[in-house]
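K.L.:
Task: produce atomic coordinates for the following.
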Amino acid sequence: MSRIFQTLGADKDAIPLLWIAAPLTGLLVQPIIGYLSDKTWHPRWGRRRPYFLIGAILSSLALFLVPHSSVLWMAAGFLWILDASINISMEPFRALVADKLPNSQRSYGFVVQTLIIGIGTWIASNLPWMVSQLGVSDAAPKGVVPMSVKVAFGIGAVVFLISILYTVFTTSEYPPEDMEEFERERKKKNRFIPDILENIGKMPLTMKKLGLIQFFSWFAFFTMWSMANPALTEHVFQTPAPIEAAFDLTIASQAEAFDTANTAFQKSSNLVGSAMGVYGLSSMAFALLLALYTSKKRINRKFVHMGSLILGGVGFMAMYYATPETLKYCFILIGIAWGSILSMPYAMLSSSVDPKKMGVIMGIFNMFIVIPQIIAALGGINYVSSLLGEDAINAMTVAGISLILAALCNLFIVNKDAISYQPENEIN
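P.N.:
Now for the predicted structure:
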């Protein structure tokens, strides 16, 4: 998305604000979907799957249309639709993992989910480069998204829809344990806002502490998603997006120079995307190791998460010294942090909350993901990174510092079940 925004003329300092759709839609949509899915049950479609299906259809349409935007406001508008739709699909997925598994298997379950996410991240990040290697052009007129990006987004839309349809039609869900009580609760007067506020007010202490970890973790990753492309194309590849005002496009030589600079930017953006894909690959490898281990033995979730976040922080700060050849090693370290972020906090949370409220609790927990992103988008990234200087790469240093702060916050977690759930009679 940052590449599309820059292609359509966005200044790099404006990019975080253009990304604000992602956290704002999450803040609004996820608690609502979590609350509604807790109160949903259909004998055939279950509790979470209807929301997967609705979100998948809307998301796929938006994914296909985004790169065809002709102006900046259109791309930003499609991003709002895309993120709202993805949130409808994604929030129930986390609740489904907790619904399906006993406490003793939740670390394993969330780690396996992370493994699959890692595969998708690697493939998706490399898609524009792969499509370009097949001969699809990276060149495009001023203000037009290259065909390689359009094809990559189209493939993403198809894969997204097919994968969720597969989940909807092949996954079963457990009915409520006490159906009569569930029906009585469902028929009560809708108290959505009071119930949400009540659950926020009664938030377990462990959830609040995890929220602090999430705040710094997601500030860091939002910084990466929004600013990695401008930062790395400029600092590592030395091919920043050309600024139209710096060229007189009425002069043939100036127009040719703009096109050359723009094509160089698009090609280095492919390489940045390919390097970023490595974090999906390393998160997958890390998740695989955790999956093999947690399927047989307990782990100390607190210290696994702490160590992983420190490695990710080092990866971000090392980008300042990276070359095009060494950049991938930075993303390998970041992938370890990402693999842990997608699994350990949810495993710790699900072991310390009421399972009957898993959907709404997961939705509320999402507040600790979206609030830091909103702060980052509304100027947090620009302000903090400006303290280090004007170069875009300083945003990556800020992300590294933020991840290390998140790591240290793990020291506040003391709940034994959250740290390492000890099964008594549960078996595989």
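K.L.:
Please make it C-alpha for all contacts and neighbour counts, starting now.
P.N.:
Will do.
K.L.:
Let me know the distance separating residue 240 from residue 210.
P.N.:
Using CA to CA, to the nearest Å, we find residue 240 at a distance of 38 Å from residue 210.
K.L.:
Could you do residue 343 as well?
P.N.:
12 Å.
K.L.:
Out of those two, name the residue with the larger neighbour count.
P.N.:
When neighbours are counted by other CA atoms under 10 Å, residue 343 and residue 210 differ, and residue 343 comes out ahead with 25 against 21.
K.L.:
got a list of what the residue nearest to the more buried one when sequence neighbours are not counted touches?
P.N.:
With CA to CA, 6 or more residues apart in numbering as the criterion, residue 343 has its nearest non-adjacent residue at 4.8 Å, and that residue is residue 110. Residue 110 makes contacts with 94, 97, 342, 343, 344, 346, 347, as judged by CA atoms under 8 Å, 6 or more residues apart in numbering.
K.L.:
Could you also give me the structure for this second sequence? I'd like to compare it with the first:
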Amino acid sequence: MEKRKLSFWEIWNMSFGFLGIQFGFALQGGYMSRIFQTLGAEPHDIPGLWIAAPLTGLIVQPIIGFLSDRTWSTRFGRRKPYFLLGAVLSSFALFFVPYSSTLWIAAGFLWILDASINISMEPFRALVADKLPDEQRSYGFIMQTLIIGIGTWVASNLPWLVKQLGFAETNETGVIPVYVKVAFGIGALVFLLSILYTILTTKEYPPKDLEAFETKKNETNFITDFFASLRSMSSNMLKLGVIQFFSWFAFFTMWSMATPALTEHVFKAPAPLKKEFNLQIPAEKLEFETLNNTFQTASDSVGSAMGLYGLSSMAFALILTFYSSRLKVNRKYIHMFSLIAGGIGFLMMSVLPNPSYLNASFILIGLSWGSILSMPYAMLSSSVDEDKMGFMMGLFNMFIVIPQIIAALGGVNVLSKLFGDTAIAPMLLAGTALIIGGLCNFLITDKKIISG
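P.N.:
Down below sits the predicted model:
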């Protein structure tokens, strides 16, 4: 069946659910480390507490991709049932995570949250390839990036906005501020409603041949397909995987370590450690509460600054949306220069440790983020079997989660030491990884996937 070109609003509707998905990711990325530190975690413990996130992605995404490729209902479609399941579970986890009373509970909710977001997110990538002809795929993935940018910016600033409405700070030991809890609750609602909007406004195409579809579904299984796909993975996919490896190592380092790194290096307000204070002595308790309040305020500022990378990626995607709707883009060079720009943004954090320059750093990082969310998927979708699009997108995400697992299991702590023992060292590591990822785009030589 020949796919017709879709209008702006049709592509907008099918991508709108990413607003909620990004609310989940932005609140998780911007505030989970803060929650961990509020509950008593030390900076070197934080990457390990994040290990659940990439592990769930490694397991969940290929499975969901495989299942969604083999799902078809005239009433519910192919990808939409997974959107809804992930949205319900994610909304539950988002609402309850800031109420965690201990580190292990918070880490458990992070595991549930990330697994649930992955259930919704993976089929959204496949939906673009399902619905759009090849010449519109760059446009479709860039549209997703535009909506992701909006979600990142709004969600990253949501706790600050809620705080301005009159919700008070808290100086109590180990207690998450109320305004953070309210922000996560709003995020849960936005997640569910935005996914429902896409489900209700988007129709999916049926398989080309239903009889052949049913036969193939009954003849294959996940394990066989998994190993067969690994053996037959194209050189293009492997090259894109190398670029993804360095890109996502960098962003995992930012999500897990930006709060401890920047509150200390830029705002001079590190999180106080409870073990260093005798809270039974009034003077020491007051000192701890004062330092903790300063840390919470600095964390708000870091969260708001991080929101700028969402705003920047949104502006970048908006420009590319208008351009790619009419003309082809060079995916390779856009991705290369965007990653290098983000790497420079990270390096600036050390050279210019000032809150004003921090905004400029995250604007540059936003260019990388906007490209990471669109260009690799656009290139990949032009080089894989459409009948296995969901599964291959899930398999491709191995190149996203494996670097994050390596980072969480000690990669960040060990490799950061190459840049010294200062708090900002992880951000220097992130910048270096992004620049290497950018240069790896020289590996891409296939003209079919470069232009689109």
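K.L.:
returning to that earlier point: of the contacts of residue 110 of structure 1, which is the most crowded?
P.N.:
When neighbours are counted by other CA under 10 Å, residue 347 leads these with 27 neighbours.
K.L.:
And for the counterpart of residue 231 of structure 1 in structure 2, the neighbour number?
P.N.:
Counting by TM-score structural alignment, residue 231 of structure 1 lines up with residue 261 in structure 2. Using other CA under 10 Å, residue 261 of structure 2 has 24 other residues around it.
K.L.:
Now do the counterpart of residue 194 of structure 1 in structure 2 against residue 249 of structure 2, distance only.
P.N.:
Using TM-score structural alignment as the criterion, the counterpart of residue 194 of structure 1 in structure 2 is residue 224. Here the criterion is CA to CA. By it, residue 224 of structure 2 lies 29 Å from residue 249 of structure 2.
K.L.:
Which of those two has more residues huddled nearby?
P.N.:
Of the pair residue 224 of structure 2 and residue 249, residue 249 is the one with more neighbours under other CA under 10 Å, namely 27 against 9.
K.L.:
now the top helix by length along structure 2: which residue numbers in structure 1?
P.N.:
Secondary structure of structure 2 read by DSSP state H shows that its longest helix is helix 282-324. Aligned using TM-score structural alignment, helix 282-324 of structure 2 spans residues 252-294 in structure 1.
K.L.:
That stretch vs structure 2, average distance?
P.N.:
Its matched residues in structure 2 lie on average 0.5 Å from stretch 252-294 of structure 1 after superposition (mean CA distance after the TM-score superposition for structure 1).
K.L.:
Just give me how far that stretch sits from the chain centre.
P.N.:
Between the centre of stretch 252-294 of structure 1 and the centre of its chain there are 16 Å (CA atoms, centre = their mean, to the nearest Å).
K.L.:
ok, now stretch 405-423 of structure 2?
P.N.:
Taking CA atoms, centre = their mean, the mean C-alpha location of stretch 405-423 of structure 2 is offset from the chain mean by 20 Å.
K.L.:
Repeat that for stretch 164-179 of structure 2.
P.N.:
26 Å.
K.L.:
Dead centre of structure 2: give me the residue that sits there.
P.N.:
Centroid check for structure 2 by CA atoms, centre = their mean gives residue 25 as the closest residue, at 5.2 Å.
K.L.:
Counterpart of that residue over in structure 1?
P.N.:
By TM-score structural alignment, residue 25 of structure 2 lines up with nothing in structure 1.
K.L.:
Return the distance of residue 25 of structure 2 relative to residue 393 of structure 2.
P.N.:
Counting by CA to CA, the gap from residue 25 of structure 2 to residue 393 of structure 2 is 19 Å.
K.L.:
Need the counterpart of residue 354 of structure 2 in structure 1.
P.N.:
Aligned by TM-score structural alignment, residue 354 of structure 2 pairs with residue 323 of structure 1.
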